[in-house]
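A structural model of the following input is requested.
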Amino acid sequence: MGRLSFLDKNVPEHIAIPIVVYQGYLLFTQNLTHPMASVAPHSQCLIETLPYDVLRGIFIHYVSAFLPPRNDNRAAKNAPITLSHVCSSWRNVTETTPILWRHLSYTFILLDEGAESGVHRFVILKRDLDFIRWWKEKQGAIHPFITARVSIPRQSTVSRDEFADHGAFEFILDYLMSAQYLDISSVFWDQIGDRKCPNLHTLLLCGKVHPLDITFVKTQAAISVSPSPQRRLYLSNGVFAQDSVIPSQPLSSLTHIVLEKVEIPLTIFYDLYQATPGLQWAYFDISPTERRHRNETKLTLTQLNTLIIISTCRAEYFFHNLHLPALETLSISSAVYDTWQEVTAILQIQWITRATPNLTTLALGERFVSLDTENEIFYLLAVPQFTDVQPIWINAPRLSHIQLDTPFFRSETTEPTSDKRIVRFFGRLARPLRNKWLGLDNSDCPIRTVTVVSPELEKVQDIALSVFREQDIRFDLEFSKISVAEEAWHAFNAWGSSF
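A predicted model of the protein is given here:
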């Protein structure tokens, strides 16, 4: 008999405890925005009763995980300073512990003096320059984690007298190049020239970057001297031109890559695979500009362990002639079939698993597992007429976990899902789970857990218990708030913010 469980995982487990501590701190101070206004000079602040390690943990967690919105310049600039002045005890801790100032989230106000001539020449506000110098002093020789944004005002709104000279901006760029973690606007990256980033292990570029092949050349030059065993690149909202050329020098130093909302031809996507032989972790949220091109060159990525694909392109095009012997976690949310060809979808999944012989977790996203809104059954699983189908695990004998993420629980309507509809859904789900495609009733089946993603976890758990209590299932059936793809995304972001 299998086990029925509910996973309430909103946040990564490794930051769950600091959040509790942080929320407890909020209960103490009552006023985090202006703490000095609520603490009398000689009064006993409850914060002072907390151990040093707890104070340090709260500060680190606040600065790294609870940064203000990127467009809130004043809050982003003042939050760590304000927090450090809650009380004398807190101030002593933060002032004497440089590692606490390792993180910086900031929106620079820049003026482009060369905009009219087409030759960009940025200058920075004096007050912003003063803040960066102050931060650098507190941070000491520790290589920082920096998140920086650009806000370029019209010259009529800010007096030129409020800006520093151009040499001051060079100081800012040099400081950025000392970082080991950079989350910056592409306008900054365009200004670094031939500078090296000897400590950089993670680069996140946001904003329109075109063409992206030039970005790859700069990235390889910037991080090639880094001693870090992990090199991570994140690109968002970019476009690879049809004639883009991935650098002939392999990006062998890259271990993690994220392409989010990136337009890319499939030919360039295959070149990217070839240029990153050391890739261990990949997250592709892409829109192929050509959707029916197959890779004709056999390629093996020996170290790729986790692969997340979100796309409107058929999944088979991502795996043609590709061998991933080390891949353990695969999440696909893409169109693998045209109209409602369920059989074609299943055959394609079996074909994909031939490239991943050591796969242990397969997550099928909401674009992959379709739902009939009228009959409320899984199209992908409900193929009773196709009796000759082989179980999915035939090609992946180590497959132990299947996750299903359907649009049923991700409706954008403001109306809550009715209990009656949920009951009907679960009743119909029980039958497809016995489909030959999954082969869960087979005694040789290695699959031990099936997870259904349900953001409305609290609402469905009682209903699910009543529906499945009488079901004789041999596997563990879980209902989780977040998907494998979402969990991987949390892990990527949290890694960059850890100490």
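
from here on, contacts and neighbour counts on C-alpha atoms
Will do.

hmm, who's touching stretch 262-271?
Residues outside stretch 262-271 that contact it (Cα atoms under 8 Å, 6 or more residues apart in numbering): 235-242, 244-246, 285-291, 293-295.

inside helices: which ones of those?
Using DSSP state H, no member of the contacts of stretch 262-271 falls within helices.

drop anything exposed from those residues.
235-241, 244-246, 285-289, 295 (16 or more other Cα atoms under 10 Å).

among those, which lie within strands?
Counting by DSSP state E, the buried ones among the contacts of stretch 262-271 place L235, S236, D285, I286, S287, P288 in strands.

show me the contacts for the fourth one.
By Cα under 8 Å, 6+ apart, the residues touching I286 are L259, E260, K261, V262, E263, I264, I309, I310, S311.

please generate a structure for the following sequence too, so the two can be compared:
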Amino acid sequence: MLAKFKQRLHSRRSTAQKSAPVLSGIDFLPSEILGGEIFSLVVDEDILWHQTLLALASVCTQWRNIVHSTPFLWNQPIRINTLQLFSLGRFRRKRIAKKYFEALRMCLTRSAPLPVSIWVDSPTLIGDRKDFARTVDLISDAAVRIEVLRISSLHGDDGGVCILRVLERLPNGSLHALTEIDFRHLSSAALHPTVSFSLMNAPNLRRVKLSAGPHPLNSISIPWPQLTHLTLAAPPLACLAVLAKCSNLVSAVLHHVYTSFPDDTTPTSATLVHLTSLRLTISSTLIQAIGNLVLPALTALELIYDDADMIWPQLEVFRQLPLHNIQYLMIDLDREEVLDSATLCTLLRCTPSVTELKLTDCVYINNAFLNALRADGPRSKLLLPHLELFSIEWGSVLGTYFFDLKTLQAMLASRAAVGLRRFVYRGDYSEEVPVLAAYHADGLQVDVSVTIHILFLGLVMHPEARRNAQQETSKYQREDYLEMGTLSPSYLFFVPDFLFHPALNKASSSSSTRCVRP
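The predicted model follows:
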């Protein structure tokens, strides 16, 4: 018996010795594979990427050299924010601020010659003058490589415009890499008509995000014809005037800004042959202004209700848009009771080509609307006859729904027979959700994910409520990750284990749980 064991052990050792040259430790891998493949997996999409690089560089001399000499690892968005320096003392703040900007410059140096993204937050613009001067010098030195520039200024200062003027005065070709600039948060004082700046020296600029406030945009010079994506917050006629200049625009996001004085901008008309996606604030004046444009390629329309005082426009207002060509329609009502099922069905009948419908925060979806979506009659009389994807997100109030599960299942069954391929539900947990997640129809994919919101009163739950919360949480964690596999962890708020510690479970019979809005 012992002889057989030794013989088998000897055969295994010989096999391991033969395969040893094939195996290689991580310290024997080439620097190109370590820096370009393995290290990038650790650093990519990491918020604390600089700490990750520090940990990698602390392993050994070889790894430190690889980290310092690989520009790809340092090519992360650089956010300039001096907010934490305000709480320090005068002399300590001066020393740390100097090291802070030296570290930022080091990151820019080690990421060369790759393009970079720089974000400038508001505290940097209103803080110490030396910090602002260092920020301007940093941006000026890296202007040739800046690909994305974001400036946030919410306190009525002109620091953001100063940075734009610095970019304006750079030599031609200095902003060759700039493709996107975001100054949506520039204060209205900074965009006063007396303030002007130009970005005509950016030949590759394609994306602009601008919040102009109630002021006109006559003092801003931007190469509008070369833009492909635009986000604009301005008065309706100002939005129309800007859109008329963007002849190559592909997508646009427009927000209505109210003015206390009459807008003397002359309405203009133009044809945007490339505009395929449009996101609008639900406003009668804004929609009527956009109605002056000819949009033959528009196929995606998003309607956002972001003002509680806004009145839902009449159907004639929406008909000024090319609704017959819309294939993707999204309606976000921000959980406001401004639209009933009959009005919604009337609007949807004007969009017969819709293949994807997404209803967000439409909390009053009821059985009447679901019955209107059923495919019981001839296809020519169906509501949205080409619907393939239907999505409901946050269609409840505190977990209360205005439709029952049987009506929803009947609608899905009838729609699956005429082309519905996927139904997506996102929202609060309810007793019907497990049944809906288990629903199956031929050719239909049901994607369900929920959020469990628990409010602790007195930091301790009632024992019975605590057990129910634990069961539901563990149940959904198991089902979502093992069976559905479609739920992101960010959608769930699980009950912390430390709240179930015996020391916290003393005399809390009056505590309770209830669902709350996110």
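
circling back: out of the buried ones among the contacts of stretch 262-271 of the first structure, which comes closest to F409 of the first structure?
Among those, D285 lies closest to F409 of the first structure (Cα to Cα), at 21.0 Å.

residue in the second structure paired with the closest one?
In the second structure, the residue paired with D285 of the first structure is H255, using TM-score structural alignment.

how about the closest residue to its match other than its chain neighbours, secondary structure?
Spatially, and ignoring its direct neighbours in sequence, H255 of the second structure is nearest to A233 (4.5 Å; Cα to Cα, 6 or more residues apart in numbering). Secondary structure assignment for A233 of the second structure (DSSP: H, G, I helix; E, B strand; the rest coil): strand.

next, count neighbours for A233 of the second structure.
Neighbourhood size, A233 of the second structure [other Cα atoms under 10 Å]: 21.

go on, A55 of the second structure?
Around A55 of the second structure there are 12 other residues, counting by other Cα under 10 Å.

how about P296 of the second structure?
So P296 of the second structure, with other Cα under 10 Å, has 14 neighbours.

please apply the same query to the one 5 residues further on.
Close neighbours of L301 of the second structure, defined as other Cα under 10 Å, add up to 21.

again, but for S443 of the first structure
By other Cα under 10 Å, 8 other residues sit near S443 of the first structure.

mind checking how far it is from I392 of the first structure?
Distance of S443 of the first structure to I392 of the first structure, given as Cα to Cα, to the nearest Å: 14 Å.

same question for Q191 of the first structure.
Taking Cα to Cα, one finds Q191 of the first structure at 50 Å from I392 of the first structure.

more crowded one of the two?
Taking neighbours as other Cα under 10 Å, Q191 of the first structure and I392 compare with I392 leading, 24 against 14.

for that one, which residues are in contact?
I349, Q350, T353, W437, L438, G439.

tally up the residues packed near the equivalent of the third one over in the second structure, please.
The one in question is T353 of the first structure. T353 of the first structure maps onto P322 of the second structure when the alignment is built from TM-score structural alignment. Residues lying near P322 of the second structure (other Cα under 10 Å) number 19.

doesn't N292 make contact with P322 of the second structure?
No - contact status for P322 of the second structure versus N292: not in contact, 11.3 Å apart, counting by Cα atoms under 8 Å.

how about the strands in the stretch 1-150 of the second structure?
Using DSSP state E, counting those that start in this stretch, the strands assigned to the stretch 1-150 of the second structure run over residues 78-80, 116-120, 146-152.

how much does the second one stray from the first structure?
With the two structures superposed, strand 116-120 of the second structure lies on average 1.9 Å from its match in the first structure, counting by mean Cα distance after the TM-score superposition for the first structure.

what range in the first structure does that strand sit on?
Under TM-score structural alignment, the match for strand 116-120 of the second structure is residues 144-148.

repeat that for the longest one.
Residues 179-185 of the first structure are the counterpart of strand 146-152 of the second structure, counting by TM-score structural alignment.
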